[in-house]
Each structure stands twice: as C-alpha cells, then as structure tokens.
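**Q** attaching a predicted model along with its sequence, questions to come.
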Amino acid sequence: MKRKPQKPPTKIKMQKLSYLIVLSLLVSGIMFTVSAKPLLAVPYISSSACCLIECSSGQILYSRHAHEERQVASTTKMMTAIIAREYCRVNETAVVSSEAARTPRYVIGLRQGQKLTVEELLKAGLICSANDAAVVLAEHCAGEQALFAHLMSQKAFLLGARHTHFANASGLPNHDNYSTAYDLALIGRYLCHDPYLARIVATKQTKFKHPSYTQVIDITNSNRLLESYPGANGIKTGTTNDAGKCLVASAIRKGRHLIAVALQSGDRSGDCTRLLNYGFNNCKPVKVIDHSQIFKELRVKNGSMAYARIYPGQDLFLWQGEKDLNFEKRVKINYDLQAPIRPGQKVGALSVYVDGGLVDSTDLVSGDAVERHSNIFQRIKDIIY
C-alpha cells in the first residue's frame, strides 16, 4: 500500500522568517513601591467616606470608603451646572414651570411663569443651592428633568465616575440618585476646568436678580470654607437626612490645586480643612520616572549599531503621603525597530497608574542615531538572529 507523499513544510521555513518585519507590541504592567519617610499622620476625619485628590493629575492622595455608592444631596448640582453649560448659553431666558415652582426646599422662591436667565439660575443653584433653580435649568435644557438626569449620568460615566447615577437635577432624596466620594472629586475637578463655573463656585457673596423683586438681592455661598480657609475656591455643599452633611472642597496654594470630599460628615468644613492641610503640608512629589536613565536597549535591524538605547521622554512624578506609594508601570513598545533611527524618535509609551487609575504618561524615545547598514552579511545576520 502506497503512502501519500507529505507536503513539504514550506510555510514553516524561510517564508515566515520575513515576518520579523511585522510590528510587535508588548503590553506589560509591573507594580512598584516607593517607601514613605516618617511623616505627619492623616488627621481624624469624621466623614463615613472621604477622598483627597491632586487636581492636575487626578491622583488620589488619601481616601476612605471612597468608592462606596451613597446619596450625595446637592453636590449633585455640580453636574447640573456642567450639563447646563454644555447645552445652553448663559444669556438664554428660562421660564419657571408649575413643577419647578413646587420643588421642595431648599428653594429661592421661584413662581410659575417667571422668567430669568441661565446665568442667574446657575448662581442660585451653585451658590445658595436652590433646588427650584436646578429644576428650571433641567427643564429649560432638556425639556424634562428625567432626560436631563440621563444626560448627567452619561457625562459622569465619560468623566470616569463609573459609580454615579442621577435621577434629578437637585439632589433631592432618590434611591437612583447616588455617587461616591471619588466620583464627586472627579466631577468637581472637571467643573474647575470651566473658568465660568469655577468663578461662580468661588464667589462668597453676589447679587441675584430675583423676578419677584424690583431690586437685586444678596445671596451668600453655603460653602463656609470660602471664608475660613486660605486658598479655598469652591465647590459645593449638600445636605439631606439620607446623605447627611456633604462637601466637595477645592483650594489652591503655591500653584498646587487639591480637591477634598467629605460625605455624611459630622463636621464637613473641619474634615475638608484637615484633608486639605494634609495634602498641602504632608504630600510631596516623588520622581518615579527619570528621563536620564536608560529604560531599555532595543535591537535595531539593518543598522550601523546593533542596539539603540531607549529613554523616557520626560520625568514623571507622583505625590506621596504617609503610606508607601504603590504604582504600576504599563508599557507599549515596538520591538521591531528598523534602521534608520533618529535621536528622539518615538518607539513606544510608558504610563503610570495608581489604584488602577492613569496618573501620567510619557513617550519612550531613542537616545541614539542609527544609520541604515547596507552590508549583505549584516542583513543575513539580522534575519538569522
């Protein structure tokens, strides 16, 4: 009985050696720890959940139960203002509906049929936390409060606030209206990047054009830190029986911007004061990536040099407090470099994560100039090895 001839293994030979030219990306994550020096301990915080972040990077400096979902009262109005800014012009005129006029306290006393601008509504909602002003904004922007709340929830998700859902624009008690200390810090951080809203939440006292009065009235910010804490510039208070007393506080000192969140607090101003003091006085920058240190040496094909030295494009820093700093490096890099290579040419990227969140990143670049080598023997050597 004749055996059928086997097919020659052509696809396993020289043909696939040419696949060395295909781009190869390596993705890796490696945990690192920087030991903390003896520093001042975190002070007593009465809040059941709290969070402190550095605003430019979003890095968490301190947290406790920061990812627990809970009622957050009128801190909800931060997102109300963000959506109103995205969907409306501040000089537009809104009309108070019968539903908005019936909004439970705290309200500024708007009546059905009254007209006022989006700008005045934003001031009333953010400075004195008027629930009726928030409802008027929602109805003006989206036609109804339910649709507006859906837009709020979508925006929160896009900002990385993955444990947040809104059911109304005011923050009045509703089991479907919840967030976390960390998510509120992210939302507050985003609000602070809007100069118009940042100016409102930093206002201690201002004039409000109430449609029921011929003269403007004074309204005072419910955030007492604006009066008592040097550098305080926002952001929002909130109080209900279910949520307790809440505060999202922001402060800037010597170019550093921190955001502190205290939820269900026995002393929200004191808690945020102690968190901010801890961040400003006790958290120091630590260099975790040095651009002058060789990150790796990569082989270069068809080059005058066999390897190119790879460096980070810039230094990267993290903020460190009383605890050891655990962070992760994630790398994407091209392992199939072909000459010529220019100095400074990007060959990959390096990202630094803390607590699973991206803090900063930099390019990986070549530190060498590698010319193309035309020697046939070198090319054969490159293919074999």
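**A** Received, thanks. Numbering: from 1, shown residues only.

**Q** for the rest of this, base every contact and every neighbour count on C-alpha atoms.
**A** Fine.

**Q** how near is Lys301 to Lys381?
**A** 9 Å (C-alpha to C-alpha, to the nearest Å).

**Q** more neighbours: these two, which one.
**A** Legend: neighbour count by other C-alpha atoms under 10 Å for Lys301 and Lys381, higher for Lys301 (24 against 11).

**Q** quick one: that one from Leu364, how far?
**A** For Lys301, the distance to Leu364 - C-alpha to C-alpha - is 18 Å.

**Q** take the one below as the second:
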Amino acid sequence: MVQKKSLSIPLLVLLVLSFLVSAPVVRGAELPAREAVPVPDGDFTMLSGAYLLMDGETGEVIHEKNGTARRYPASITKLLTTLLVLENLELTDEVPFSRLAVMSIPVGSSHIGMREGEVLTVEEALHALLLMSANEVANALAERVGGTMEGFAEMMTQRAKELGAVDSHFVNANGLSDEDHYSTAYDVALVARELLGHPVFLEFMGHHFYSIGPTNLESESRNLYQQHKLLNPQKDSSLFREDVIAGKTGYTRMSGNTLVTVARREGRTLITVVLESTGQIYEETCKLLDYGFSLVETPPVLPETAMSRPASPSSSEREQPRTALLSLETSAPLYLRADEDLAGIRTETDLPPVLASTVGTGDVAGIVSYYYGDRLLATRNVVVYGWEEDGRTALSSGGKSPGGSSFGGSLLGLGLKLLLGGAALFLLLFASHVRSKRRQLYWRRRRTGRSTTYY
C-alpha cells in the first residue's frame, strides 16, 4: 500500500516565511538625495544668506537656499561640541578649567566667568554651553575630550564627515571667528538630527533656567537662562513656540546671526538652520517651520514602466538574457501643499532601454523625477535589487536595500505578498490547531468512551 506523505506544519510555516522575506525591504536611505526641493507658496522672500528646512525623521531636505554653501557658523558650532561630549563622557565626569581654556577667549565674548583651576561636572558644563553659549566652557570640554583644543577640533571635523557633513571644517569648539572654521546649513542640520538621538540633549534643551551651585573656587551660584527666544517664554513671549524642542543661537561679526531650531508637532519633526542673517532671524525661522508643517507627506511610487529593464549579457558568461528588477533607492516622502491633489503628480524617468552588463545588484540604474505641474518635487535614484533569469527571480541581500515601491519593488506588491502570506500562515496554524484537538478527542474517547466536540 502506498502511504501518502504531507509536509509538516513547521516546514509549511518555514515556506510561508521564506515567501514573505523574498519581498524587498523598504527602508529609507540615511542621506537621501537633495537635488530638488519644492517652491513655497506666494512671497517667500527671506533675507538670510543661507537657510535650510529638513525633515528630522528622514533627513530629507524640504526647502533650502544655498544649503550647501560654506558659511561661518558661529556658536551653533557648539552643537557638534555637545555631540562629541555626549558620545565620550559621562554626565558626572569632572571638567577642569585650564588657564588656556579661560584666558584664550576674546573680551566681550559669551562666558559665565569660570576661573583657572575651577571644576564643573559635564552636566553643568553642557548647560552652560547650550543655554549661555559659554566659550570658556567649550574650551574646557574640548580639552577634556580631545586632550587639547586642537586635537578636539580634528575630532569635530572627522565626526562631521562620518555624519555626511563633508563641507565643514572646524578649528575650535566654540565657533569664534576663523577663516578656516566653516560649515553649511545642510551639515549643521545633520549634526542637529544626530543629537535628537540623545534624550539628555532634549532634556537639557527643555530647561529655561538652570543653576550651577557653588564650586571648588566659587561660593556663589551661577544662574543660566536659555537664550533661544523660541524656546524661552521669559525671553520673548511674543516669539515663544510650544512646538520648538531644541535649538542654538550664534553670532559673530564674520558670520552674522545664525540659528538652529528643532520643532515637533503631531509626530513630525522639523529642523531649520538659518545662516548669515542680518536680522529677522526668528521670524524667518518661524516662516520655514510654518511652511514645513503645512505640507502633506506622500510616498513616492515607482512608475510601472520603470520596474524592470533587460540587461546586456556579459561576454564572460553564457549568453543568457537577464532582467533587472528595479526599485527606488529611498522611501523618503514627497511634500505637497494641503490643497494639491495626488493626481497632479507626474513622473519623468531617465533609464536606458538596456542596462550595461557591468550593472550589479545595488547599483544605480537611472533616476526618476517627480513633478507637480511644472514644479519639480524631488529626484530619486532607481537601483537594482534583484534579477530574473529563465523566468526565475533571484534577490540578493548583498546590495543596497530598495526603499521605493513596485510589485517586487512597489508598496502595493509588497502589501499583497504580506497579505497572502499572512492568510496562508493563519490557515496553516488553524489547521494545526484543529489537528491537535482531534488527537486530543481521540485519546479522550479511548480513555472515557464519551463523545465530546472541541473547537
């Protein structure tokens, strides 16, 4: 007699799971493309020499003017100083003040009157740095972390590059004027975005007032007040905003006014950087924030005609035609005004009809541009995430994870796979449950002779 064999439940579950993971991962790139930004409504004239509005969650640039142009940052440099301190020291660590740290700052620059040989904790020093922009405190923290102020400046430039801030160079921890000390609005925004991952930074930023108690050399307390007017209602109640959660001010004669601001509303986080301002810096920051919060996010969709491309066979391989499966490199959203309809979005693709034989998994195959009417919303890279040969699909995890949308690349296709896979998994588990109950019923009958129904 021939015995019928069936797949075990664990094996079927494994097959279902393998079906699910065959769909490409949808994940946003850490540094999305920033070639194009939407044009704000109406009169959006701003006098500042450079500014930028960034989505704090995705890192996408929403709007900018001279966002990658080098400018003098002034005291917003201290955000990078703060980042390195948080990454290298504990809040309870001590920070001693050398003669060089205290005496090397110019007369008239921001300070809290620290003395040579005096000691603060890191927590106290960071409050002085962030609230009062104390330059001698920045020097002391630099010596504590980097050994010397020069060594710390090298650490700053290196850490900035690691974040993608490649157009910056730092020679001090406080931002005092120097021709070789420069950054960009985009680079500063990247630093601010990285700081959002440190809860203690946001905690300190929420303090309008902080008092440093007596130290080893000072018997009186030092009272510190938040200088950023959008953060402190006692500074200027007409400018204070409830949605602003962090920021840093800056000013030198070389830089003009500079300002970094982070705001959060209804789950959205925005970062603004304004450089080279001669006035109205808070009003211009508010204009950027209000514009950003008025926009509606929508996910980009890869056009059906751009979901795949044939590729030339390599001369070193068998002459077998291959088809490249394509996806968007990043899932960072597009931004529309509240009164604009999704149906108004159009796309233009720049993809060769046949890909070169040298193109591999994870490589950029072309670009797709998104427009609303004649207005360019964004440009996205299209990448290869898998191949189809002889009717078989081969996906590779060795390349870049696609972030766009298509079936095998679209959000619709991925959702369909998940839905079908989830339904199959549910049926398999239910069948297993019923089979188990039937076995229980069988043995109960063997033991008691009673007939009982179990569900």
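**A** Great, that's in hand. The shown structure was predicted, so the numbers you read here are calculated from the model rather than taken from an experiment.

**Q** look at the equivalent of Ala161 of structure 1 over in structure 2 and say how many residues are nearby.
**A** Aligning on TM-score structural alignment places Ala161 of structure 1 opposite Ala165 in structure 2. Counted with other C-alpha under 10 Å, residues neighbouring Ala165 of structure 2 total 22.

**Q** the lengthiest helix in structure 2 packs against which elements?
**A** Of all the elements of type helix in structure 2, the one with the most residues (DSSP state H) is helix 411-448. Judged by 3 or more C-alpha pairs under 8 Å, 6 or more residues apart in numbering; DSSP states H and E, helix 411-448 of structure 2 is in contact with helix 9-21.

**Q** now the following helix or strand past the helix it packs on on structure 1. Mean distance?
**A** Next along the chain after helix 9-21 of structure 2, taking DSSP states H and E as the criterion, comes strand 50-55. Compared with structure 1 after the fit, strand 50-55 of structure 2 shows a mean deviation of 0.6 Å (mean C-alpha distance after the TM-score superposition for structure 1).

**Q** for the one helix or strand Leu84 of structure 2 maps to, give me the average deviation versus structure 1.
**A** Here Leu84 of structure 2 sits within helix 78-88, counting by DSSP H and E. Helix 78-88 of structure 2, aligned to structure 1 and superposed, deviates on average by 0.8 Å (mean C-alpha distance after the TM-score superposition for structure 1).

**Q** just checking, next helix/strand downstream of that helix?
**A** Moving toward the C-terminus from helix 78-88 of structure 2, the next element (DSSP H and E) is strand 94-96.

**Q** need the contact partners of that next one.
**A** Gly117, Glu118, Val119, Leu120, Thr121, Val122, Ala125, Ala140, Leu141, Arg144 (C-alpha atoms under 8 Å, 6 or more residues apart in numbering).

**Q** and if you look at stretch 53-61 of structure 1?
**A** So stretch 53-61 of structure 1 is contacted by 51-52, 62, 185-186, 189, 256-260, 279, 283, 318-321, 354, 357, 359-360 (C-alpha under 8 Å, 6+ apart).

**Q** taking these one by one, which sit in strands?
**A** Counting by DSSP state E, the contacts of stretch 53-61 of structure 1 place 51-52, 62, 256-260, 318-320, 354, 357, 359-360 in strands.

**Q** buried ones among the residues you listed?
**A** 51-52, 62, 257-260, 318-320, 354, 359-360 (16 or more other C-alpha atoms under 10 Å).

**Q** out of these, which comes closest to Ala41 of structure 1?
**A** Tyr62 (11.1 Å; C-alpha to C-alpha).

**Q** just to revisit the earlier point, considering the contacts of strand 94-96 of structure 2, which possesses the most neighbours?
**A** That'd be Leu141 among the contacts of strand 94-96 of structure 2, by other C-alpha under 10 Å, with 31 neighbours.

**Q** now that one: which helix or strand?
**A** helix 135-146.

**Q** contacts for the following helix or strand past that helix, please.
**A** Sequence-wise, the next helix or strand downstream of helix 135-146 of structure 2 (DSSP H and E) is helix 149-162. For helix 149-162 of structure 2, the external contacting residues (C-alpha under 8 Å, 6+ apart) are 80-81, 84, 139, 142-143, 145-146, 166, 168-173, 187, 191.

**Q** one more time with 6 Å
**A** Ala142, Glu143, Gly146, His169, Phe170, Val171, Asn172 (C-alpha atoms under 6 Å, 6 or more residues apart in numbering).

**Q** the longest strand belonging to structure 2 - contacts with which helices or strands?
**A** In structure 2, taking DSSP E as the definition, the longest strand is strand 375-389. Under the contact criterion of 3 or more C-alpha pairs under 6 Å, 6 or more residues apart in numbering; DSSP states H and E, strand 375-389 of structure 2 touches strand 322-328, strand 364-372, strand 392-395.

**Q** which one of these lies nearest to Ser211 of structure 2?
**A** strand 322-328 (50.5 Å).

**Q** report the distance from the closest one to the chain centre.
**A** 26 Å (C-alpha atoms, centre = their mean, to the nearest Å).

**Q** point out the other helices and strands that it packs with.
**A** strand 308-311, strand 375-389.

**Q** can those go into a markdown table with extra columns for distance to Gly42 of structure 2?
**A** Compiled in a markdown table, those are given as follows (distance: least, C-alpha to C-alpha, whole Å):
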| stretch | distance to Gly42 of structure 2 |
| --- | --- |
| strand 308-311 | 40 |
| strand 375-389 | 14 |
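
**Q** check these for me and report the most buried one.
**A** strand 375-389 (a mean of 22; mean count of other C-alpha atoms under 10 Å).

**Q** show me the contact partners of that strand.
**A** Residues contacting strand 375-389 of structure 2 (C-alpha under 6 Å, 6+ apart): 36-38, 322-329, 361-371, 393-396.

**Q** tilt between that strand and strand 322-328?
**A** Interaxial angle, strand 375-389 of structure 2 versus strand 322-328 (axes from the mean of the first three to the mean of the last three C-alpha atoms, to 10 degrees): 150 degrees.

**Q** give me the angle between strand 375-389 of structure 2 and strand 364-372.
**A** 150 degrees.

**Q** and stretch 70-77 of structure 2, end to end?
**A** The first residue of stretch 70-77 of structure 2 is 13 Å away from its last residue (C-alpha to C-alpha).

**Q** from the chain's centre, how far out does that stretch sit?
**A** For stretch 70-77 of structure 2, the distance to the chain centre is 21 Å (C-alpha atoms, centre = their mean).

**Q** quick revisit: buried ones from the contacts of strand 375-389 of structure 2, can you make that a ChimeraX selection?
**A** To isolate the buried ones among the contacts of strand 375-389 of structure 2 in ChimeraX, judged by 16+ other C-alpha under 10 Å, type:
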select :36,37,38,322,323,324,325,326,327,328,329,361,362,363,364,365,366,367,368,369,370,371,395,396
